[in-house]
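Visitor: Predicted coordinates and the sequence they were generated for:
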Amino acid sequence: MSGAGGAYRVLARKYRPRSFDDLVGQEPMVRTLKNAFETGRIAQAYMLTGVRGVGKTTTARILARGLNYLIPGKIDRPTIDMPELGVHCAEIMEGRHVDVIEMDAASNNGIDNIREIIESVRYKPVSARYKVYILDEVHMLSGAAFNGLLKTLEEPPEHVKFIFATTEIRKVPVTVLSRCQRFDLRRIESDRLIGLLSSITAKEDVSIEADALAMIARAAEGSARDSLSLLDQAIAHGAGTISAEDVRGMLGLADRARIVDLFEALMAGRTAEALDLLKQQYDIGADPAVVLQDLAAFTHTVTRFKVVPSSSEDSALPQEERQRGRALSEAMSLRVLSRAWQMLLKGIEEVSTSSRPLAAADMVLIRIAHAADLPTPDEALRLLKSGAASAGLPSPGPSSSVPALSLPMGQPSGGAPAPAISQMRVQQSPVAAPVASVPNVETARQPEPARKAEPAIRFQRFEDLVAYVGLKRDIPLKIALETQVRLIRFDNGFLEFEPTDDAPRALSAEIARKISDWTGERWVVAVGRGEGQPTIAEARAAEKDKARSDARADPLVAAVLARFPGAEIVDVQIRADDTADLPIPALPAVENPDEAPEPGED
């Protein structure tokens, strides 16, 4: 905070690190420097590179402080352990020490500026141990300036050290890089940034919600300075008490929970609901392009959860986003997620350059919702090869008796087809034959054919019902059936289950209503207690645990784990043959159940 009569210091300057212990997320560099200082292997030049705000200039000052650290009678050697201020520390950290020369290479980029350095390096430092030259944004030096520095940089006097900082390492000539010890400063992880921001808000006596901290950390993209600048702005915006809504409004972000709702609506093909959710976000100030970017980020999150299940434990993500993302990753195929990602990338570009961003975003969402249940090219090819392509394509002619069914969004996780879907019996009334046209004779008006009856569907098992809900593209209900229903008894038209603790109270009524509406038959759904089987998700997790346990017991796998300490088995996938990747077969149209073809007949 500002002192009496003094100017306010922004948080990025007030809490700038003053020692290596204060640096966040740069442990590899600190370890290297510590070992070098302890063994006396101190290089003549250092190159610090990284994105903006990760601490390049600050690290250069701390390094200069460590090179010149001095406490009379206690420490008189270079070190990175600086528990208290030394003789030169305050002046170095404030950038006013006579022997630590900081130069902005962007405005001092000519050969004349380098000549001044070459002339001055001959003189020993006035009071410090080393004369240190810090050149910020060194990639801005001209070609002549770089060439003029080479000789001095390779063989400087023993009392001179160079520290360079740049965000564009590729623009630095390799002849300069080869003469420096290079350190790549990393982006700071979100959880580390959240911890840093939390400690600073505690010192500033500011109340802030955890979700608001997570938003600021995500917006900073690994930059400590950016995160502190955003926190400064949020404190002013919220007047000392910062909520997630304040930060969302300040940054023009979309509500993350509504982003998940929008994703579910798109993947279920509920176009009207998706457009309404986008309009709601737009009305409260969210940029349509930002909404699509957040949607793409959540698509990436779900895809990571599917490929790397352990990533769902990332504490930087909100709890609701982790839970719902994990459930969606189990219910959706990798092909569908990849297609949505590609369409969103293209859509973000369109919205960013459009004169009507909301309309452009609407059209992007419509395309994604329309394509949600379409087969990918390889799936369509396999459908054609298996003779089931007509399940999702227009009928070849009016005499075709193949029913038009919606294709599933993709294979269930693991690549195996849904269980027993092909055992559902579908009965459909015959379609009237086409009227033959007679040349030169007016065709008599034919009466309209009777409306076809809805197919009667019989579910042999509870898993059939869950797969059928997937065919209906109701992802929330499918997830609820897999994760919140412990089966007690199942018959066609009757379901009794024990709900999990997190199941909504109206789950049984919702199941009964939707299944009855879809099948045209009355379903009774009852809630029982204490006798339910494990949920489908729990059974699937148990199977994975058993597969991992069996794999761990395999001698070859055990030898690999022993050879690589710390390695662990993340997932086990077994493919007996290529048929494991075949999509769910189309349901055959049968006019008479007694005339159904035997398995294997065409």
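Guide: On my side now, so go ahead.

Visitor: Please make it C-alpha for all contacts and neighbour counts, starting now.
Guide: OK.

Visitor: three-state assignment of residue 69?
Guide: In three-state terms, and counting by DSSP: H, G, I helix; E, B strand; the rest coil, residue 69 is coil.

Visitor: then this one, side by side with the first:
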Amino acid sequence: MENFIVSARKYRPATFETVVGQQHITGTLKNAIKNNQLAQAFLFCGPRGVGKTTCARILAKTINCTNLTADTEACGECENCISFQTGHSFNVHELDAASNNSVDDIRSLTEQVRIPPQAGKYKIYIIDEVHMLSASAFNAFLKTLEEPPPYAIFILATTEKHKILPTILSRCQIFDFNRIQVEDISNHLVSIAKREAITVEIDGLHIIAQKADGGLRDALSMFDQIASYSNKNITYKSVIDNLNILDYDYFFKITEHLTTAEVSQTLLLFDEILNNGFDGNNFINGLASHLRNLLVGKDASTLKLLEVSENIRQKYLEQAKQTELSFLLTALNLANICDLNYKTSKNQRLQVELALIKMCHIRSVVHLAQQPLKPTSTTATDQDQDKKKTNVVAQEAESLKLKAESEGSKAAESLKLKAQSEVAESEKVKVALPASASSISINIPKSNSLNTLIPSLNDLGRVANGDDDNTPKTVTGEAREAFNYDKLLEIWNRYIQILKDADKINLYTILNNFAPTLKSDVLIEISVESKTQEQLIQQESVELMNFLRNELQNFAIDIIFKQVERKIENRLYGNREKYDYLLGKNPKLDDLRKKFNLDISP
């Protein structure tokens, strides 16, 4: 029986023209030979199975050919070509650096370099997997690589360029080999199938090309394997069965279920995939790739990124038209999150199922988010009442404003502030709620002449405990009772005492450092020493304002901030005073004290 030769060896390219997918490399090498501009050292880099060693051998044969063709290719008929093809050439030496990586191996090589070629013009040394050389071997090779005799040419090949010493890289012309495109591999397999009388389906060859991940040698190995499995009838079904690859149809079906929110059908199909022996992580990655292809298929300018056969391409284009961009982007994000969490999850199947369930509800969530906000449904009577109240408040505000403009006294200024407050409050009537909130009863204060003040959180706590004496006082009418500075100071001290009792030491210290200043009838100025203190008070501003307005029976009260520097008196301070001062500078100091359970000595 005749010995079988694998396709990777049987159809190994013998000329630059037959090299697949590396035209930028072969074109440069042919021009260098034609113009007699050959470097003395080449470094071929790239992934496995893309043609590095093949191109090195073609180059070695071509530069010694005595009868080059017009296209700068080896003739294959001269003595040098024949001796190379039969493996008897004395001018081409191959060294596997993976098994010959010692200093002695390199020294033996350098000794051979000294001997000039007996036939031909050049002696070529091909060193494969050169990154496997030891550091000592690299150093022993440096001098010879830098200054070789004029007849010596070194061709180094490696899959791991980063492992090679920079001193070696600087002495070589570097050629980076690309991963071979899916279309190029598929076309090459078609040509081999014709020579071998193998019937093929283009969809199946595309699957082989994609699985090869840019390596032609891997593609040829799979091609031989499937040709034997299918008895020289390579179909799409035989390829996915032999290579254990998920069928495209699974992803097209599950995408249909996802877009129509069919949760049950989605989970059943995923269960079928698992029962067929496929891994959940492979499935979610495959689904992500499918969604990516649908995203690519939505734009004509990105169609070239679809590395699939024409038949599958049409399926992608058809489904891409039926799928919204918002769904694809959201589903891709969910698939990516699932992939990241899959390996660390204790229930990996549930991880994928949750992602699929979320994908099923993408459309409904997006549709809900796109709904415009609608005003709360109210009766015509309620709308008329609100409109009347708005007109009354606006008229009162305009009257107060005119009165304020006619007077130049301090009282007039107060009336101006009150008028501005009335106008601002009248605008609050025009508050609209989303339609989803129409069934919820929410009372919104529309003017100061309606209802009561908003109670503070402390007040709500007292109400819940049944302490009616401390419930917030109801403010009726205009709620504009006048107050003096002494009254303000009394209420202020009560509030900071409440803060102290509630263990809000930071706020207590800040507000206790400076007494408030009454800038006008309703404007209170609070002094702070830094922006940090101001921000801390603003976080408490709702509670503070409600307390002051409720206790002083004046809804127009407002506060402003003024940054000042504390004047330090020349006197001795106690530990508590020092601590309060530092706490005012940095309120986080109290958190540190509590964390380490520290006390302040008297």
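Guide: All right, it came through fine. Since the model is a prediction, treat every value here as computed from it, not as a measurement.

Visitor: what helix or strand is the aligned residue in structure 1 for residue 296 of structure 2 on?
Guide: Superposed on structure 1 with TM-score structural alignment, residue 296 of structure 2 falls opposite residue 304. Residue 304 of structure 1 is located in helix 288-307, with elements delineated by DSSP states H and E.

Visitor: Touching that helix from outside, list them.
Guide: Helix 288-307 of structure 1 has contacts (Cα atoms under 8 Å, 6 or more residues apart in numbering) with 252-254, 256, 259-260, 262-263, 278, 281-282, 311-312, 325-326, 328-330, 334, 337-338, 340-341, 344-345, 347-348, 351-352, 357-358, 361.

Visitor: what's the nearest residue to residue 169 of structure 2 if we skip its chain neighbours?
Guide: Spatial nearest neighbour of residue 169 of structure 2, chain neighbours left out: residue 43 (7.8 Å); criterion: Cα to Cα, 6 or more residues apart in numbering.

Visitor: how about the aligned residue in structure 1 for that neighbour, secondary structure?
Guide: Under the alignment (TM-score structural alignment), residue 43 of structure 2 maps onto residue 47 of structure 1. For residue 47 of structure 1, the assignment made with three-state DSSP gives strand.

Visitor: quick revisit: tell me how many other residues surround the match of residue 296 of structure 2.
Guide: Taking other Cα atoms under 10 Å as the criterion, the count of residues near residue 304 of structure 1 is 18.

Visitor: separation between it and residue 220 of structure 1?
Guide: Noted for residue 304 of structure 1: a distance of 21 Å to residue 220 of structure 1, by Cα to Cα, to the nearest Å.

Visitor: re the thing from before, next one: the helix holding residue 304 of structure 1 to chain centre, how far?
Guide: With Cα atoms, centre = their mean, to the nearest Å as the basis, helix 288-307 of structure 1 stands 6 Å off its chain's centre.

Visitor: Which strands or helices does the next helix or strand after it pack on?
Guide: The helix or strand immediately downstream of helix 288-307 of structure 1 is helix 319-331, counting by DSSP H and E. Using 3 or more Cα pairs under 8 Å, 6 or more residues apart in numbering; DSSP states H and E, the elements in contact with helix 319-331 of structure 1 are helix 256-267, helix 288-307, helix 475-483.

Visitor: Which residue range of structure 2 does stretch 120-129 of structure 1 align onto?
Guide: Aligned by TM-score structural alignment, stretch 120-129 of structure 1 corresponds to residues 112-121 of structure 2.

Visitor: Mind listing what's buried along stretch 159-176 of structure 1?
Guide: 159, 160, 161, 162, 163, 164, 165, 166, 167, 169, 172, 176 (16 or more other Cα atoms under 10 Å).

Visitor: between the residues you listed, which is nearest residue 197 of structure 1?
Guide: Checking these against residue 197 of structure 1 by Cα to Cα gives residue 167 as the nearest, at 24.1 Å.

Visitor: Check the gap between the aligned partner of residue 229 of structure 1 in structure 2 and residue 215 of structure 2 for me.
Guide: Counting by TM-score structural alignment, residue 229 of structure 1 lines up with residue 221 in structure 2. Using Cα to Cα, residue 221 of structure 2 is found at 10 Å from residue 215 of structure 2.
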